[in-house]
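Student: build me a model from this:
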Amino acid sequence: MTENYQQQLIEKFKNRSAKVAILGMGYVGLPLAVVFAEAGFEVTGIDPVESKVEALNRGESYILDVPQEQVQRLVEQGRLKATTDYAALQEADAVSICVPTPLRKTGDPDLSYIVSAAEGLAPFAHPGMVIVLESSTYPGTTRELVLPALCAQPGLEIGDNIFLAFSPERVDPGRKDWTTYNTPKVLGGITPRCTEVAAAWYGAALQTVVPVSSTEVAEMAKLLENTFRMINIGLVNELAIMCNRLKVDVWEVIEAAATKPFGFMKFTPGPGLGGHCIPIDPLYLSWKLKSLNYTARFIELASEINTNMPRFVVGKVQDALNDHRKPLRDSKILVIGAAYKPDVDDLRESPALDVIHLLREKGALVSYHDPYIPTIEHNDYHLESVTDLMAAVREADCVVIITNHSVYDYPALLEQARLIVDTRNALGKLGRNHPKVVRL
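Tutor: Down below sits the predicted model:
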């Protein structure tokens, strides 16, 4: 019977007759759904947010990286649709779970979305189904949280008539060179048969699949990738603080070091970490290891440094205003860029949120501009992006560049501003030794 279910599924993937479902239609789920639909599969997206479901069924995209025309075409062709009803899983041969995995305010992992997805899926799981968890989380999550929900259903045997695997999402929003389609896809199953079936599914739509021996290896691989980045960003952020004390230009130091053709990888400092992975994923690993009486010291230290960068930036703003004989309180501060990285509409964990909060806490009159983020709703404030950028620049006592979107005319900003704190070296050589500019 095992061979029957296994081979039947593999054949369905080969001829693109399998029905695919994606749980969670956000920054990960929608691009993945589009890739499967483009490969010829019939895809149903399942999401509890009715506005997303309605938009998709109208053929509208709400993710910057997914073109509207593409979604509209796939919907019109009948290859992509959406619903809020888990019952749609009854017809699905393959399910990918792409739900958020944020941190709680206490710093502990919030696994409620995965638990909810597993509980919602389980009653509709059936023989001849493959399930892949994509949500970034700690090693062991697939086996400890998703597997028991499936095993509790009568008649289901993992690796026999139903198959479970983990494949970490590697989406880097805003990139055109590496996308969901061509970024190599690491994948590990609960059993070897689970790996084989899941790899056959993903291999029918994605350019490269990299099978590994277990779900834990696949889970840990994602955490290694993001821990590597987090620690190196923490290192270069601390270098920026040290260079500030030494009165050395950190940007010139980095450019000089980057001329070495081996043994060095260029990282740049900034106002803090943002996004859906790098500030969060390593802390999942650290949390898990605490339960094993081990302290992940590199992770904890890097997190401490990166978390304090918004305060360092506010200190630079305060010192810059002081040098111009102005107090921070009641000064007009214009924050340029609110998204967590350039040229995306993603505000998740953006350091701009903390910088704005800290500036307001010290009595500054803060406004912001971001062409991709029309409004900000944070814990203690609501702001709308200014409509006339250059008028706001001229009016501000200090302009703080947080996110270096490519659409900005930086020479014009420099010309019109009274004072600029540039946390991203967005002004480049224009800002070096310029009397109006303070760099990180």
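
Student: rest of the way, CA atoms for contacts and neighbours
Tutor: Fine.

Student: for the stretch 301-440 of the chain, what spans make up the strands?
Tutor: 332-336, 365-369, 375-378, 381-384, 398-401, 420-422, 437-439 (DSSP state E, counting those that start in this stretch).

Student: alongside the first, I'd like the structure of this one:
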Amino acid sequence: MPADLAVIGLGHLGLPLAQAAVAAGIPTLGYKTGPEGGSLTPAELRRMLSGGFRPAGNPAELGRVRTAVICAPTPRGADGGLDLSQVEAAARTLAAQLRPHTTVILESPVHPGTTEEFLRPLLEEGSGLRAGRDFHLAYSPSRVDPGNRDFGPANTPKVIGGLTPACTESAAAFYGRLTDKVVRARGPREAETVQLLETNYRHVNIALVNEMAVLCHDLGVDLWDVIRCAETKPFGFQAFRPGPGVGGHGIPQDLTGHTTRSLRMVELAQQVNSHMPRYVIQRAATLLNEHGKSARAARVLLLGVTYKPDLADQQGTPAHEIALRLMELGASVSYHDPHIPAWSVLGRPVPRADSLYEAAADADLTILLQQHRTYDLQGLSVKAQLLLDTRGATPTGAAHRL
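Tutor: I've put the predicted structure just below:
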């Protein structure tokens, strides 16, 4: 069966798109752009293969589809900006095979203007075709939320901004097969800026509540009770919760170096959020001291080292920095995570606790970094000598909360 769609990049953005397309009955080709973090269980892979998914190893196969979506990762580069090297590689590969009337859509997180100023020239030079005339070109911000059981591709609206109105409509026709609602932006720049706003909104609000966590601890105020009460307001407030740091694939963008204007609030939010692992270490050391122990040679157990609950994804997890700083203080660090069978920090393997309750009872301090569903927090609070809860997940009074 010939493929109708090519998903270029099979990481945390591309795989969910490919799964949604196959579930909608669209024969789909998957093309890897490099080492990528997405993963499928054997059962999920079997379902996709039986539903019309086919991994592609030959770039020539990209020239036989009607729609190609670039989902290559754009990690932060050495200069702090987005690294577009995998997007560039994907574009050059696709351009060499691009045929007239194909719809090309970029979903990778990028700066505003990237679709027109970076992607378009690569596709046109490599193909000899002209965007908006010979092929359609559009941008659509990815709205993947791994592990979210309430919102998936079907009930999450897709924003689309095309180079021309015809480009927008062609992309809308494709996404209309996957989702209940398509939202048309004025153009690619507006659609790209939607992704910028949504990502920065998350980071700025997490930074606010992280600062509130530090303030409330100093004041002796129960922040978790404050949030519980505040979120009953039916308008003008959305609850965010503090934590040991901000993980995930969505990188906050302040546009410094990309434009003459930077987003000062985003820059400040990054500073606040990047400080949280150090604050966790400060709280941990204080707790140990209050109980007559030193961080040096203390046995510290870290619970949950992924960036989201109930997932194996470790992208940007604050657990790495927290473990490293504990080691630098001379602590003996171990971990437990039902989703991570082996874990290393800067190439140093971290011992894994096989028996959770025994490890918690033996540790001088247990730090809950991620709230996996399998954790019995009431039982852990009884077993642990000292428990620092950075997620506010334990029963009131059962642990020291962030």
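
Student: any chance of TSV for the strands of the stretch 301-440 of structure 1, columns distance to residue 274 of structure 1 and mean neighbour count?
Tutor: Converted to TSV, those look like this (distance: least, C-alpha to C-alpha, whole Å; neighbours: other C-alpha atoms under 10 Å):
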stretch	distance to residue 274 of structure 1	mean neighbour count
strand 332-336	16	24
strand 365-369	17	21
strand 375-378	15	13
strand 381-384	19	12
strand 398-401	15	26
strand 420-422	17	26
strand 437-439	20	22
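
Student: to which residue of structure 2 is residue 342 of structure 1 aligned?
Tutor: For residue 342 of structure 1, the aligned residue in structure 2 is residue 309 (criterion: TM-score structural alignment).

Student: the residue nearest to its match when sequence neighbours are not counted: neighbour count?
Tutor: Of all residues not flanking residue 309 of structure 2 in the chain, residue 372 sits nearest, at 4.8 Å (C-alpha to C-alpha, 6 or more residues apart in numbering). For residue 372 of structure 2, the tally of surrounding residues (other C-alpha atoms under 10 Å) stands at 20.

Student: what lines up with residue 372 of structure 2 in structure 1?
Tutor: Residue correspondence to structure 1 (TM-score structural alignment): residue 372 of structure 2 is matched to residue 405.

Student: count of neighbours near the closest residue to residue 391 of structure 2 other than its chain neighbours?
Tutor: With sequence-adjacent residues excluded and distances taken as C-alpha to C-alpha, 6+ apart, residue 391 of structure 2 is closest to residue 243, at 5.5 Å. Using other C-alpha under 10 Å, residue 243 of structure 2 has 25 other residues around it.

Student: residue contacts, the aligned residue in structure 1 for residue 243 of structure 2?
Tutor: Counting by TM-score structural alignment, residue 243 of structure 2 lines up with residue 270 in structure 1. Taking C-alpha atoms under 8 Å, 6 or more residues apart in numbering, we find residue 270 of structure 1 in contact with 237, 309, 402, 423, 424, 440.

Student: just residue 114 of structure 1 next, same as before
Tutor: 97, 99, 100, 101, 135, 145, 146.

Student: part of a helix, is it?
Tutor: Yes. Looking at residue 114 of structure 1 with DSSP: H, G, I helix; E, B strand; the rest coil, it is inside a helix.

Student: gap between the corresponding residue of structure 2 for it and residue 164 of structure 2?
Tutor: With TM-score structural alignment as the criterion, residue 114 of structure 1 lines up with residue 87 in structure 2. Separation of residue 87 of structure 2 from residue 164 of structure 2 (C-alpha to C-alpha, to the nearest Å) stands at 22 Å.

Student: next, count neighbours for the residue mapped onto residue 185 of structure 2 from structure 1.
Tutor: Using TM-score structural alignment, the partner of residue 185 of structure 2 in structure 1 is residue 212. Using other C-alpha under 10 Å, residue 212 of structure 1 has 18 other residues around it.

Student: if anything else comes up later, I'll come back, but that's it for now.
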